[in-house]
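> Have a look at this prediction, sequence included:
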Amino acid sequence: MASRDFHLQMQGYGLTTANIFYGLPDHPRIIQSYIWQEYDLHPHFPELRKFLDFWTRSLDGPLHGVTVAHAQLITPAEMRLVDGEFHVH
């Protein structure tokens, strides 16, 4: 059985990494960094938006900025059918 990650990649999801910069509630001039990584859909990033909505609703550290990197891990050119099975031992 294929993994959840593989199924998501076959549906067009790619690995998304967000570097989230936020201010500390007690020290607003200090900016911290949090790395978030999940499979998400480019260009609208619904999973990242859901996480950032949760952040602004539930956490005290105000968001300062977000940098996003996205990689489509499986592309159609990398998938090919095999015409046979190979057995070793």
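Structure's in. What do you need? Numbering: from 1, shown residues only.
> Only C-alpha atoms from now on, for both contacts and neighbour counts.
OK.
> what about Gly61, neighbour count?
18 (other C-alpha atoms under 10 Å).
> how near is it to Phe51?
Distance of Gly61 to Phe51, given as C-alpha to C-alpha, to the nearest Å: 14 Å.
> Helices along the chain, start to end?
Along the chain, counting by DSSP state H, helices occupy 4-10, 46-58.
> Tabulate the ones you listed (TSV), appending mean neighbour count.
Below are the helices of the chain laid out as TSV (neighbours: other C-alpha atoms under 10 Å):
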stretch	mean neighbour count
helix 4-10	13
helix 46-58	13
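> alright, now check it against this:
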Amino acid sequence: MSLSRQLQGYRLTTAEILYHMPDHPGVLQTYIWQELDIAPRYPVLHRFLDFWTRQLDGPLHSVRVGSAALISPGEMRHGSLLTLQ
């Protein structure tokens, strides 16, 4: 994961995507997506979901999102990571 992106405010974002299986629309399948993204707009996730709706079979049912900062600028000093207890 890119340290420079994390310092720019990107957070590790995980989305649980439920979608209808193309051959069995009554059955839901789960897909887990994880990437660095910017909360609360989530532009990277929105691009992925736009791709999904344009290019993939299996209509979306719901998306649940969680995100967490891996590092913040205050945790950096002289180019090395501080150990947090």
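Nice, thanks for sending it over. Nothing here was measured: the structure is a model prediction, and the numbers come from that model.
> that older thread, including distance to Glu78 of structure 1, could the helices of structure 1 go into CSV?
What follows is the helices of structure 1, written out as CSV (distance: least, C-alpha to C-alpha, whole Å):
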stretch, distance to Glu78 of structure 1
helix 4-10, 12
helix 46-58, 25
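> Arg29 of structure 1 is nearest to which of those helices?
helix 46-58 (18.2 Å; C-alpha to C-alpha).
> ok now do the alignment partner in structure 1 of Thr13 of structure 2, which residues does it touch?
Structural alignment (TM-score structural alignment) places Thr13 of structure 2 against Thr16 in structure 1. Neighbour list for Thr16 of structure 1: Gln37, Glu38, Tyr39, Asp40, Val68, Ala69, His70, Ala71 [criterion: C-alpha atoms under 8 Å, 6 or more residues apart in numbering].
> you'd agree Gly66 of structure 2 is up against Ala15?
Yes. Counting by C-alpha atoms under 8 Å, Gly66 of structure 2 sits close enough to Ala15 to count as a contact (6.5 Å).
> Tell me which of these two has more neighbours.
A count of neighbours by other C-alpha under 10 Å puts Ala15 above the other of Gly66 of structure 2 and Ala15, at 17 against 12.
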